[in-house]
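**Q** coordinates only, sequence not included:
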């Protein structure tokens, strides 16, 4: 219980911090998490000291975080901005580890050089998640965020590999430039190869299971969930970088999702939701843990007397300034490689920044966070000979201080540095109305569904896309609220008369039985109400009819008394007969509506024709229809999730008000309720 209670408390803090961040969006989520984590550490029922096994901390926290980031990183942007990303993720990390390492050793001569390098490696990774939480709504140059995200992914791996090399030197006490360089290359290249091979094998395993009929969604997602942990352990057992292996495997899994298109919609939804929750908890956990451990770090520093608290505060400030200057100078010198990117076009005033301003913004966005603290926490308490790790408490304190300073500095400086561009953008960009936001969301959802449709769900995806296109078309023409019920009912009467006339002809010609004439009006009557309902109500009606058919089918297969069985058989034959002739009846209805179309009723007539055209699709068997409707349900749920994500992005970019966001989400919740509860 000594571990469970703090764990539950930290998870609760993550949720509370998120609520506060939504209430006060200008304060970064990470700062709320750190502050609340520190407050929780003072609660009387929470133990002050927690011991972490470094290897367990690495495999349980860092591995899934980097795998998740690599999995969702855009391969296209990685390729387009590959040159500046590599300059930042590899070149800058190397300069930082060497230059800052020697500077730290000069500041603290008693700290071994290898330990100073380890501290510099700890401070080299940046955190794109923290950057996003601070810069949302701010007009950064359009190329900057993709570069920061790519840098964050790759410099995490480069920084951690450098850290492990330096850590090995501290633990062994032996240092050689040639040996360290050779070890770095072997560990790095070996980690990448191990990740690519293992990642491919895991993808192949899941695809093979699906191809052999294994469609258990939870099991397939569970295999994906354990992938980073297994790959990290395998790579470490092979004495190569588990971190680089996990990043490579994450990219392989991203390619599987984007290009192979072999994953069903249901698996995509479950996988996306699972990783979204885990990434949220893991990222939040590290910042909350930082606040939670701050009192312990300060207490440990005071008790160990490694260095004076005031002196280490001064060193923390100097190291933070040094990190900023190294980053600024690096980007300033190499600015041509950031600005002149083939295929990149500027997108307004935010992109028209000077060389010095671009370097300043990039340096300010070099926020440290999750990986920095997680790596620092993985430092062992003792060396192999049993002595304490040199300056462990000092390293932890400086790491925590640099994280806090980078967060606070960016929070204060970025809005001030970008206030002119922000005012300019706000003057040009007005808030979207709920109609405009809905139309934009529909358009983007259609594009995403087109991109994510796989072979097994192509027909179902196209059906949902047609529904969304109909909604969008109605909104574009501005007639969604001007549909005349009286005109619709008149057209319905015309269509019904045409159907009855056609049915009479078929009876007279002996194509169908006469009993169909008596029952058809009763069966077709609900369709009149159906066409004037909203899209959500039509989905509701469709699901009711679908589940009613399933219940009738189940009833017909049950053991019934002879009299009831005979009636059921007659009803089944009647339904089959109706199913056979309804195509001709609907075609007659379409022709009648077309003949009565006028400029005054054109929109209502087109609405009715589209409705009958959808019903005119090729008929399916009961089993095929059940499978098809299940796939349609999955795609509709996916479309709702895509809409929610788009609403979140619109709010983060300050294109909609909180009230508009709430109304949009309420509509989506209602739509989801209808899909999940068809009874």
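**A** Structure received. Computed from a predicted model, the values in this text were never measured in an experiment.
**Q** only C-alpha atoms from now on, for both contacts and neighbour counts.
**A** OK.
**Q** for the residue nearest to residue 159 when sequence neighbours are not counted, what are its contacts?
**A** Closest residue in space to residue 159, ignoring its immediate chain neighbours: residue 121 at 5.1 Å, by C-alpha to C-alpha, 6 or more residues apart in numbering. Counting by C-alpha atoms under 8 Å, 6 or more residues apart in numbering, residue 121 makes contact with 93, 96, 97, 159, 160, 162, 163.
**Q** rerun that using 10 Å as the cut-off
**A** Listed by C-alpha atoms under 10 Å, 6 or more residues apart in numbering, the contact set of residue 121 reads 93-94, 96-98, 100-101, 115, 155-156, 158-167, 372, 375-376.
**Q** for residue 20, same thing?
**A** Going by C-alpha under 10 Å, 6+ apart, residue 20 touches 27, 28, 29, 32, 33.
**Q** before we move on, what about residue 73?
**A** Residue 73 makes contact with 146, 149, 150, 153, 250, 251, 254, 255 under the criterion C-alpha under 10 Å, 6+ apart.
**Q** comparison target below:
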């Protein structure tokens, strides 16, 4: 009963933190409110959640990494693939080595392997925290796509490095040769399992759906089980479950391109995954805050591991690590931009310092860092306590909170009024696709009209209805084909005006439906059906 109460309290805290973030006019990210609320719960209630590290890893990381891989724009990822790889792999390796040595030099009492583990766990960035910070200052699309791709890959690379560092701490030995071979097996084996598992499940699911019909609930449940299945299969074969979950998400994106599920199922599934993402990220930050009081209470004991007695030394260490991470990221981003300009033949051009600064401030640590640091084992292989575990957790939590505070102040300031290079988007390809889709729709309506009206006495009704639908598609084609540069701005303005008018009309329709329900002029079942239709139409114009 106590476990159920704790779970419900965590969920309630996630809801309350979202409400509080909207009530306060200061543009602070939601994770900060969740941490503060979790700390309040920890001080007032006195209970402390203790999860086995492996269970914590299994519960939180597979679905989050899977969803990131599933929803990331693959075209944008490949477009800026070199930049993403430079940030996600090169920067992670530099962070693990550089910050690991720096932390060990700064805190000699922390073993080198544990210092590398701490450096590995603070290397991944969290795009969800960045989006929360910049929700009032829109991030340029290309920058956001680079950050998403970086986060997707550096989650995997950073946590794989964490795995090797913990293994070195447990065994007391580390071989570069053995680690390299093991890394190849762990990495490529995990990717292969994630791809193969997802592809096999998708093929089997589609085969059953085509022959026996589609069950929307089962489709949603299968998508929820895929990340856990790929993760457990990879871990059973001593491969990277993290990379398996990421690969499963990317594969899911390619599988879904075939469009073999019903639209209603797809919308319901997206809603379910939105709730899961919101809940898991929120619970992780609430758990972070909930554990802060106990960690702060032991700060006096923790700081003694470093050879000092004053707790404020822990703050100095957090600040030093945060500054080191920021400096490394700034230097690497600048170098990455220089390489990009060099490859583009613009050797004399210098990177925009505001863009470099914005990319550097975007390196916010969040849920993945917390999930990773909490997986550090409690004991060594001989049963003794894992060295400096509490210190590593404290420093990682301090880095998370510091990066959130700094980014919440600096990132909006840097992004405000920032002029990014022109982003042409995919307007020609999108217009061509819309024209082709409209032409296919016209042909389908014509075929359906003849088939439905064949041999019926009221054939004129089908002809009239089909003509109305086809006229709408022909108007769309005409607008798209005649859309040149001179009329594009006018067309975009017209679309925006039409969108606002349609949204106003839908809002009025929904208000009238609810009014009739309150007056008992309309039944609840009929009202639910009409409101669902209106919601779907509104989703079309707000997507």
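**A** That came through fine. Every value quoted in this text rests on a predicted model; they were computed, and no experiment measured them.
**Q** before we move on, the earlier item: so which of the contacts of residue 73 of structure 1 are in helices?
**A** Mapping the contacts of residue 73 of structure 1 onto helices (DSSP state H) picks out 146, 149, 150, 153, 250, 251, 254, 255.
**Q** returning to that earlier point: of the contacts of residue 121 of structure 1, buried ones?
**A** Buried members of those, scored by 16 or more other C-alpha atoms under 10 Å, are 93-94, 96-97, 100-101, 115, 155-156, 158-167, 372, 375-376.
**Q** in helices, which of those fall?
**A** Cross-referencing these against helices under DSSP H gives 93-94, 101, 115, 155-156, 158-167, 372, 375-376.
**Q** just give me the mean distance for the longest helix that structure 2 contains relative to structure 1.
**A** The longest helix of structure 2 (DSSP H) is helix 176-212. Aligned to structure 1 and superposed, helix 176-212 of structure 2 gives a mean residue distance of 1.5 Å (mean C-alpha distance after the TM-score superposition for structure 1).
**Q** hmm, back to that, for the ones in helices among the contacts of residue 73 of structure 1, give me JSON lines that also has distance to residue 236 of structure 1.
**A** Below are these laid out as JSON lines (distance: C-alpha to C-alpha, whole Å):
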{"residue": "146", "distance to residue 236 of structure 1": "30"}
{"residue": "149", "distance to residue 236 of structure 1": "26"}
{"residue": "150", "distance to residue 236 of structure 1": "24"}
{"residue": "153", "distance to residue 236 of structure 1": "20"}
{"residue": "250", "distance to residue 236 of structure 1": "17"}
{"residue": "251", "distance to residue 236 of structure 1": "19"}
{"residue": "254", "distance to residue 236 of structure 1": "23"}
{"residue": "255", "distance to residue 236 of structure 1": "24"}
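**Q** before we move on, back to that, ok, the contacts of residue 73 of structure 1 in structure 2, which still hold?
**A** Compared against structure 2 with both residues aligned by TM-score structural alignment, their matches' C-alpha atoms under 10 Å, these retain 146, 149, 150, 153, 250, 251, 254.
**Q** now a ChimeraX select for only the buried ones of the ones in helices among the contacts of residue 73 of structure 1.
**A** The buried subset of those, as determined by 16+ other C-alpha under 10 Å, is captured in ChimeraX by this line:
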select :146,149,150,153,250,251,254,255
